[in-house]
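Participant: Make a model of this:
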Amino acid sequence: MVVSIEQWHEHDDTLGHRKLAVLIKTGKNRVKRVMQKYGIAARRKKKKYIYPGKATQTAPNLVREMTEESLQQVVFSDIFEVHLADQSRVRGCFALEKQTRQILGLAFDYHMRADLVTSVIVSMTFHAPGAIWHSDQGKQYGAQSTRELLLQKGFLQSMSRAGTPTDNGFAERFVGTFKLAVAERRSYRTLGHFLRAAESWVNFLQYDTSS
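Facilitator: Next up, the predicted model:
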């Protein structure tokens, strides 16, 4: 079993005994005992980065008004930052569907303008008229280009309350997981090196959530 654990950790060393148990198809307590015996531990996340820049055009928090029984689809989005080996800053934006946990779009660049968000929206093949697009109140999400594109795609725009990151907790958790599993795992000398690692992890994550 220890070999299987180490093999899965080659893909993602943030996996704990509960997730590993599902992947290996055995009991979580058994996996936990083996990890403790061989000194294998999941890497834990560091303190998250909080971004400034509030939108002048905001939207109501539609997600907060939903009931647990609601079948309305929700896509969460956020912008985050990672550092390469030379300390250059790379910004990422993603779209994540709540029900399936599927990553619908993911983009990276050295800037964090509105077109970082719109490039994700344009790349998506997701079609669900009336679905909610939820984000924080970042100015990139309040930009006219973003709002118009979401309207064209049939989304209802929703934003967290100001200064309330828990309103976008689903996206916040994804950012923390991505940073821990990819950005903080090793030092990346180039953007291309980082993008290949991100793509590999995303493909692994899609396999994990679909299994």
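Participant: Could you use CA atoms for every contact and neighbour count after this?
Facilitator: OK.
Participant: quick one: the strands in the chain?
Facilitator: 74-83, 89-97, 103-109, 132-135, 156-159 (DSSP state E).
Participant: Of all these, which one is nearest Leu205?
Facilitator: Counting by Cα to Cα, Leu205 lies closest to strand 103-109 out of the strands of the chain; the figure is 8.9 Å.
Participant: Need the residues that contact that closest one.
Facilitator: With contacts defined as Cα atoms under 8 Å, 6 or more residues apart in numbering, strand 103-109 is touched by 90-97, 116-117, 119-121, 123-126, 202, 206.
Participant: another one to check against the first:
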Amino acid sequence: MEPEIFVELVKSMKGKLTITALCQLFDVSRATYYRWTHRKDLGKLTALEEAVRRLCFLHKFRYGYRKIAALINQEYKVNKNTIQKIMQKYHWNCRVKIKKRTKVGQPYKIVENKLNRQFASEEPLKKLVTDITYLPFGQKQLYLSSVMDLYNSEIIAYTIGDKQDTAFVIDTLDQLPKTTDCLLHSDQGSVYTSFDYQNQIKSKGITMSMSRKGTPSDNTCIESFHASLKSETFYLDKLTNEPTSIVIETVKEYITYYNEVRVQQKLGYQSPIEYRKSEA
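Facilitator: As a prediction, this is how the structure comes out:
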């Protein structure tokens, strides 16, 4: 709970709920509340501080001070250390803690690693990576299959389902636009090495590449995306037992946010779609 928000909430609820009731409801001690009311900085933000506050709240505290500084510098000229001090002063620091994922599937066939950790791509739809991740946040187990274009880290195809079978990943594959001379990299999961999947790969003229056994860093880009998705939604908002529809909607909304809004340092602090359009 942000101090200024809680203090304003208590004021607005005067005569409706007691301070004690509100403190219990939001798990804030009365001592903390009274300490906040005596803070001289509450309600007296500078224009720069207000700009930092707006961005931190807008992105739900998913950004660290470097990204916030990059966005602020589109309007102000300010050192990133100044932004860091402001965020520390008001406790607006990034609240995302990356969670490790559990590896999905068991390999039974070795395919050459043609990507070989060459994650940079100078053209769209030339180097793609794919993976499956668990979504254990609802009332039943769900899975996400996604494909990322390494040109701009855009998620260009994804499927959410309750079975991680071959049909599940083929559905994602079928969403890809027609392309030539394309490399698709995955792990050695059985769904990717299956006859049906490999047959689909061949029919689309795609070249397959696979990570070495027990080496998730060979597919680190898509692994990182899945970790960010979970950390910046379910873990951040403490969503643990949601209806299936909420889990699905949360994932869809995040992918839209990731593609269209969420800036990346390697893209010059642009979102994937902004970068693609600017380079077209």
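Participant: Give me the TM-score for these two chains.
Facilitator: Once superposed, the chains reach a TM-score of 0.86 (TM-score structural alignment, normalised by the length of the first structure), with 207 aligned residues with a Cα RMSD of 2.4 Å.
Participant: returning to what we had before: in CSV, list the strands of the first structure along with distance to Val31 of the first structure and mean neighbour count.
Facilitator: What follows is the strands of the first structure, written out as CSV (distance: least, Cα to Cα, whole Å; neighbours: other Cα atoms under 10 Å):
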stretch, distance to Val31 of the first structure, mean neighbour count
strand 74-83, 32, 22
strand 89-97, 29, 21
strand 103-109, 28, 19
strand 132-135, 37, 25
strand 156-159, 40, 22
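Participant: Any chance of those in a markdown table with distance to Asp167 of the first structure as columns?
Facilitator: Compiled in a markdown table, these are given as follows (distance: least, Cα to Cα, whole Å):
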| stretch | distance to Asp167 of the first structure |
| --- | --- |
| strand 74-83 | 11 |
| strand 89-97 | 15 |
| strand 103-109 | 19 |
| strand 132-135 | 9 |
| strand 156-159 | 8 |
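Participant: Looking at these, which is nearest to Lys48 of the first structure?
Facilitator: When the strands of the first structure are ranked by proximity to Lys48 of the first structure (Cα to Cα), strand 74-83 comes first, at 9.4 Å.
Participant: mean shift between that closest one and the second structure?
Facilitator: Its matched residues in the second structure lie on average 0.8 Å from strand 74-83 of the first structure after superposition (mean Cα distance after the TM-score superposition for the first structure).
Participant: now the angle from that strand to strand 89-97?
Facilitator: 160 degrees (axes from the mean of the first three to the mean of the last three Cα atoms, to 10 degrees).
Participant: if we look at strand 74-83 of the first structure, which residues are touching it?
Facilitator: Contacts for strand 74-83 of the first structure (Cα under 8 Å, 6+ apart): 49, 51, 63, 89-99, 112, 131-136, 168, 170-172, 175, 179, 183.
Participant: hmm, try it at 7 Å
Facilitator: 89-98, 131-136, 171, 175, 183 (Cα atoms under 7 Å, 6 or more residues apart in numbering).
Participant: in the lengthiest helix in the second structure, what counts as buried?
Facilitator: The longest helix of the second structure (DSSP state H) is helix 244-260. Buried positions in helix 244-260 of the second structure, judged by neighbour count with 16 or more other Cα atoms under 10 Å: Val247, Ile248, Val251, Tyr254, Ile255, Tyr258, Asn259, Glu260.
Participant: name the helices or strands packed onto that helix?
Facilitator: Applying 3 or more Cα pairs under 7 Å, 6 or more residues apart in numbering; DSSP states H and E, we find helix 244-260 of the second structure packed against helix 272-279.
Participant: So which residue is dead centre in the first structure?
Facilitator: In the first structure, the C-alpha closest to the average C-alpha coordinate belongs to Phe174, at a distance of 3.4 Å (Cα atoms, centre = their mean).
Participant: where exactly do the helices run in the first structure?
Facilitator: Applying DSSP H to the first structure gives helices spanning 2-11, 17-24, 28-37, 114-123, 139-142, 144-152, 169-178, 191-210.
Participant: Nearest to Ile40 of the first structure, out of the strands of the first structure?
Facilitator: strand 74-83 (26.0 Å).
Participant: Next up, the contacts around the corresponding residue of the first structure for Met87 of the second structure.
Facilitator: When the first structure is aligned by TM-score structural alignment, Met87 of the second structure is paired with Met35. Counting by Cα under 7 Å, 6+ apart, Met35 of the first structure touches Ala41.
Participant: How about the counterpart of Ile110 of the second structure in the first structure: what's its closest non-neighbour residue?
Facilitator: Aligning on TM-score structural alignment places Ile110 of the second structure opposite Thr58 in the first structure. Spatially, and ignoring its direct neighbours in sequence, Thr58 of the first structure is nearest to Gly142 (5.8 Å; Cα to Cα, 6 or more residues apart in numbering).
Participant: Can you find the partner of the one you found in the second structure?
Facilitator: For Gly142 of the first structure, the residue aligned by TM-score structural alignment is Thr193.
Participant: can you count the residues close to its match?
Facilitator: 22 (other Cα atoms under 10 Å).
Participant: gap between it and Pro177 of the second structure?
Facilitator: 22 Å (Cα to Cα, to the nearest Å).
Participant: cool, Leu135 of the second structure as well?
Facilitator: Noted for Leu135 of the second structure: a distance of 26 Å to Pro177 of the second structure, by Cα to Cα.
Participant: Phe6 of the second structure now?
Facilitator: On the measure of Cα to Cα, Phe6 of the second structure and Pro177 of the second structure end up 48 Å apart.
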